[in-house]
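**Student:** Have a look; sequence and predicted model below, questions after that.
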Amino acid sequence: MKNITVDKSQAQTKQPGNEYEMHPTPVTIRQSYKGSEKLKNKIVLLTGGDSGIGKSIAVHFAREGANIALVYFNEEQDAEHTKLEVENEGQQCFLIKGDIKNEQFCISAVENTITRFGSLNCIINNAAMQFPEDNIEHIKTENLRTTFETNIFPYFYMVKAAIKYLKSEDTIINTTSVTAYRGSEHLIDYASTKGAIVSFTRSLSKSLAQKGIRVNAVAPGPIWTPLIPATFNGEDLEKFGKDVPLGRPGQPAEVGPAYVYLASIDSSYMTGQVLHINGGEIIGG
């Protein structure tokens, strides 16, 4: 992937942001990516799947033969476009609109997926929010609560609701972040939730190992998604991703294949692990 020139004047006023408003538009999947039925007939429930990394996951999984139940908040245009892209791959995409902070909604999302497709093979917890603040004293209690209730609580809700439908060789994949490992002075609460996701992944993997259900995670670095213009602007936006060894932000298309690997038989001897896709930043763990 080539470096991108970010229009630093763009700004979005609400999260999680709209992909159709971004300049440049994120790359969802490489034209050269060829599916090989790695996920043929698999049923996947994906949160935050309307845009960014989630959209890339949905399209890659569809190219590999999976049908998608796609959970989104209120990004109608992005969600419909992702649905169209999944259908263009010859697969089904079932849109589920709602707020994952509500446990009952998460339960309903799982049940509606079962009603629509008859089974469930993979849960991908991906949705997230962030509210940058340079000083812990400036973190609003409301934003702190929203960050935790969006970024980690639904991981529990979804798995609790879905676990009775999952069987041996099925998978759970969680989206954490490089900030869980190196920290972030301006995303203290967000980084804390991402650290919790790492611990959740490791602990849940041990809990479900005897059932043959594998649990892994992906820790992206700076990826060009709607969350970025929705939370940064000006010079911060222009500098985004340029401080990693590869010198540029990543594209969603560079992250999606990692989820394919973790959901497929190719990773059959992997559980409790985190894949680091961060432009070359060396971190522990």
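**Tutor:** Yep, it's here.

**Student:** going forward, measure contacts between C-alpha atoms and count neighbours the same way
**Tutor:** OK.

**Student:** The helix or strand harbouring residue 46 packs against which elements?
**Tutor:** In the assignment (DSSP states H and E), residue 46 maps to strand 43-47. Here strand 43-47 is seen to pack against helix 52-63, strand 67-72, helix 103-117, strand 122-125 when contacts are counted using 3 or more CA pairs under 8 Å, 6 or more residues apart in numbering; DSSP states H and E.

**Student:** Pick the most buried one from the ones you listed.
**Tutor:** With neighbours taken as mean count of other CA atoms under 10 Å, the helices and strands packed on strand 43-47 reach their highest mean count in helix 52-63, at a mean of 29.

**Student:** one step back: mind putting the helices and strands packed on strand 43-47 into CSV with distance to residue 176?
**Tutor:** What follows is those, written out as CSV (distance: least, CA to CA, whole Å):
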stretch, distance to residue 176
helix 52-63, 12
strand 67-72, 18
helix 103-117, 19
strand 122-125, 9
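
**Student:** what's the closest of those to residue 133?
**Tutor:** Nearest of the helices and strands packed on strand 43-47 to residue 133, taken as CA to CA: helix 52-63 at 22.8 Å.

**Student:** can you list contacts of that closest one?
**Tutor:** Residues outside helix 52-63 that contact it (CA atoms under 8 Å, 6 or more residues apart in numbering) are 19, 26, 28-29, 34-37, 39, 46-49, 67-68, 70, 82, 85-87, 89-91, 126-127, 224-226, 252-253, 255-257, 259-260.

**Student:** take a look at this one as well, against the first:
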Amino acid sequence: MASVQQGDMLMGYKGSAKLKGKVCIVTGADRGAGRYAAAHFAREGAAAVVVVGPAGSGRQAGAEDTKALVIKEGTACLVLTGDVGDSAFCNSVVEAAIKEYGRIDVLVNNAAEPCPVTDITQMDPEAMRKAFKTNIYSQIYMCRAAWPHLKRGSSIINASSLPTASAGGDSLLLDGAATAGAVTSFSRALHMSAVSSGIRVNAVTPGPVLTPVGAAPAAAGAKQEVDSEAAAVSSGPCYVFLAGEDSSYISGQVLHTAGGGHVGGGVAGGRMMMSVGA
């Protein structure tokens, strides 16, 4: 794996029209895994609906960068701003997508809110409520709003996370563990209710990428951490896989794109490392 190459933000990924004609909604698409999910979808021929935080959240510039990546691939992009933790806004996202494109084929729930607390006695109730509102309630609201428009063969991809380790590697971020568990359980339960409709529901757990929620841990010894932006780019093909027909027999699963991390091991317990000079 290497750093992002100049001139091609998708690291030479070759599209083959796997998603041609499809419409994909991606929340939290202003940076990180969300941005590159949208960009990879575009390289495969899909139009993107990029959903980011409301005005004043500092997400608009990133949304425009994502839009530029999508348009560069020759497909359409609609940018919508608002609070995905608000069910009314989620309804409006779906309405706008249907009005603009007439269909929804893929829903990626990637929005996330950090609440970096490792000590339960320091937990702020309001911050925790905000984390749950963005990290799990938004997924429920978006799925509920999109459901009537999803046809057989459609795909829902919910972004979870590994229980994020602290710099010392011995303490979990409490909100990350709690909301990630909720996302995984919700995704598997929704899969069970979606089977008869032919709609697939899976989750993805990206590793430490360049977002407000996750930052790459420090390198150790003669190893170095894979560049966080490259890690975000590298997760894009995984989203393409779950969005397209190649995964038509896969649902109710959690795909770990965390550089060797695994549930129970955390980020510190499963870093994707590469030798210096390799």
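**Tutor:** Perfect, I can see it now. Just so you know, these numbers come straight off a predicted model, no measurement behind them.

**Student:** Residue 268 of the first structure corresponds to which position in the second structure?
**Tutor:** The equivalent of residue 268 of the first structure in the second structure is residue 248 (alignment by TM-score structural alignment).

**Student:** Could you report the neighbour count for its match?
**Tutor:** Neighbours of residue 248 of the second structure under the rule other CA atoms under 10 Å: 16.

**Student:** same thing with residue 266 of the first structure?
**Tutor:** Counted with other CA under 10 Å, residue 266 of the first structure comes out at 11.

**Student:** Distance of it relative to residue 143 of the first structure?
**Tutor:** Using CA to CA, to the nearest Å, residue 266 of the first structure is found at 39 Å from residue 143 of the first structure.

**Student:** Same check on residue 250 of the first structure?
**Tutor:** In terms of CA to CA, residue 250 of the first structure sits 27 Å off from residue 143 of the first structure.

**Student:** More neighbours: the two, which one.
**Tutor:** residue 250 (26 against 16).

**Student:** so what's the closest residue to that one other than its chain neighbours up against?
**Tutor:** Ranked by CA to CA, 6 or more residues apart in numbering and with sequence neighbours excluded, the top spatial neighbour of residue 250 of the first structure is residue 223, at 4.5 Å. Residues near residue 223 of the first structure by CA under 8 Å, 6+ apart: 241, 249-252.

**Student:** which one in the second structure is aligned with residue 223 of the first structure?
**Tutor:** Using TM-score structural alignment, residue 223 of the first structure pairs with residue 209 in the second structure.

**Student:** my read is that match is in a strand, agree?
**Tutor:** No. Going by DSSP: H, G, I helix; E, B strand; the rest coil, the assignment for residue 209 of the second structure is coil, not a strand.

**Student:** So what's the residue count around residue 235 of the first structure?
**Tutor:** 10.

**Student:** For burial, what's the neighbour tally of residue 131 of the first structure?
**Tutor:** 19.

**Student:** Quick check: it touching residue 143?
**Tutor:** Yes. The pair residue 131 of the first structure and residue 143 passes the contact test of CA atoms under 8 Å, sitting 6.8 Å apart.

**Student:** just to revisit the earlier point, just to be sure, which of the contacts of helix 52-63 of the first structure are found in strands?
**Tutor:** 46-47, 67-68, 70 (DSSP state E).

**Student:** Closest to residue 139 of the first structure out of those residues?
**Tutor:** residue 47 (25.7 Å).

**Student:** For stretch 119-127 of the second structure, which residues meet the burial criterion?
**Tutor:** Going by neighbour count (16 or more other CA atoms under 10 Å), the buried part of stretch 119-127 of the second structure is residue 127.

**Student:** repeat for stretch 13-33 of the second structure
**Tutor:** 15, 18-20, 22-33.

**Student:** Show where that stretch falls in the first structure, residue numbers please.
**Tutor:** With TM-score structural alignment as the criterion, stretch 13-33 of the second structure aligns to 33-53.

**Student:** now do the same end-to-end measure for that stretch.
**Tutor:** End residues of stretch 33-53 of the first structure are separated by 16 Å (CA to CA).

**Student:** Which residues are in contact with the one residue sitting closest to the centre of the second structure?
**Tutor:** Nearest to the geometric centre of the second structure sits residue 110, at 3.4 Å (CA atoms, centre = their mean). The neighbours of residue 110 of the second structure, taking CA under 8 Å, 6+ apart as the test, are 26-29, 33-34, 158-160.

**Student:** Map it onto the first structure.
**Tutor:** In the first structure, residue 110 of the second structure lands on residue 126 (TM-score structural alignment).

**Student:** for residue 138 of the second structure, same thing?
**Tutor:** Under TM-score structural alignment, residue 138 of the second structure pairs with residue 154 in the first structure.

**Student:** Quick check: that match touching residue 105?
**Tutor:** No. If you go by CA under 8 Å, residue 154 of the first structure and residue 105 don't touch, sitting 9.8 Å apart.

**Student:** who's in contact with residue 214 of the second structure?
**Tutor:** Applying CA under 8 Å, 6+ apart to residue 214 of the second structure gives the contacts 164, 207-208.

**Student:** what's the single longest helix in the first structure?
**Tutor:** helix 188-208 (DSSP state H).

**Student:** That one vs the second structure, mean deviation?
**Tutor:** For helix 188-208 of the first structure, the mean deviation from the second structure after alignment is 0.7 Å (mean CA distance after the TM-score superposition for the first structure).

**Student:** contacting residues around that helix?
**Tutor:** In contact with helix 188-208 of the first structure (CA under 8 Å, 6+ apart) are residues 129-131, 133, 136, 144, 147-148, 151-152, 174-177, 179-181, 183-184, 213-217, 271-274.
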